[in-house]
Structure formats: structure tokens, C-alpha cells
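Participant: Pasted the sequence and its predicted model underneath.
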Amino acid sequence: MDAIQQHMLDTYRAAQLSEPAPPPPGRHDRAVLRDLYRHWLRHPPTRRTDDPDTSGPPSPSGV
């Protein structure tokens, strides 16, 4: 089922339950992407400490 079909089904269900219709798909995409980008700028990803590339030199046992 694609987004349009899901929206049509959700709109029908909302009408049957006398609830407000959901927003159309993609309506808030730009705002969501902008907020994610701003969050990423404030909190950039860091390397995990258990990543084998950043754990330092190999141990003498080779493990």
C-alpha cells in the first residue's frame, strides 16, 4: 500500500469516527528534514568507542 492509499483509508476511517482528517502525506516533510538537519548540526555523530578502528593498537594476543 502506498502513501496515498494509506491516506485515503485513514481519511475514510476518520470520517466514520467523526474525527478530523489526517494531514496529506508529505505535508510536513520539509520541516522534518530541516529539524533533523539542525539537530545534526548541534549534535554531530561521533565514532563509537567499541568500533575496532578506534580502539587503539591491537593487543599482543591478537584479539
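Facilitator: That came in fine, so what should we check first?
Participant: make it CA atoms for all contacts and neighbour counts henceforth
Facilitator: Will do.
Participant: so after the helix or strand harbouring Thr11, what's the next helix or strand?
Facilitator: Per DSSP states H and E: Thr11 is located in helix 3-16. Reading on from helix 3-16 to the C-terminus, the next helix or strand found by DSSP H and E is helix 29-42.
Participant: What residues of that following helix count as buried?
Facilitator: Within helix 29-42, no residue counts as buried by 16 or more other Cα atoms under 10 Å.
Participant: Take this one as well and set it beside the first:
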Amino acid sequence: MDAMQQHMIDNYRAARLGTPAPPLPGTHDVAVLKELRDYRRFEAVLDGRLATGRLRAALAHLIAPRHPHPHPHPHPPACR
């Protein structure tokens, strides 16, 4: 049985019992994802980590161009 069939059975049961119909499947998905994001940010703050932009900062660190070495030659030329 899929979610829509279960919803139809729940609707029928609610109509027979005179109770409000349940929401459609997927109605609160966005709200649940936002709450999960907020909870993860809260946990990050408690752990002493950055609360926002952690993924973007990690990707920027990986993609950022490497800074050249301050000296163009790693070893100075030998004096003759």
C-alpha cells in the first residue's frame, strides 16, 4: 500500500468517525526539513562549531586557488 492509498483509508475513517481529515502526504515535508536544519545548527553551536555556512566554507577551502610560495624558488641558488 502506498501513501496515497493509506491517505484515502484515513480519510474514509475520519469521515465515518466525524473527525477532521488528515493532511495530504508530503504537506509538512518542507517544515520538517527546516526544523532538521535548525536542529543541526543548534547542535553545531553547542559543539563550538560554526552554525551557518559550514558546507560552503568547506567547499571554498577545497576549491580555492593555492597561494604561491613566498619565494619563487624553494631553495636559494648555490653561490659559486
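Facilitator: Yep, it's here. The structure displayed is predicted, hence computed values, not measured ones.
Participant: what's the mean distance for the helix holding Thr11 of the first structure versus the second structure?
Facilitator: Its aligned residues in the second structure lie a mean 0.4 Å from helix 3-16 of the first structure after superposition (mean Cα distance after the TM-score superposition for the first structure).
Participant: next one: stretch 31-40 of the first structure
Facilitator: Here the mean offset of stretch 31-40 of the first structure against the second structure after fitting is 0.6 Å, by mean Cα distance after the TM-score superposition for the first structure.
Participant: thinking again about what came up before, name the surrounding residues that touch the helix holding Thr11 of the first structure.
Facilitator: The contact list for helix 3-16 of the first structure (Cα atoms under 8 Å, 6 or more residues apart in numbering) reads 20-22, 24-25.
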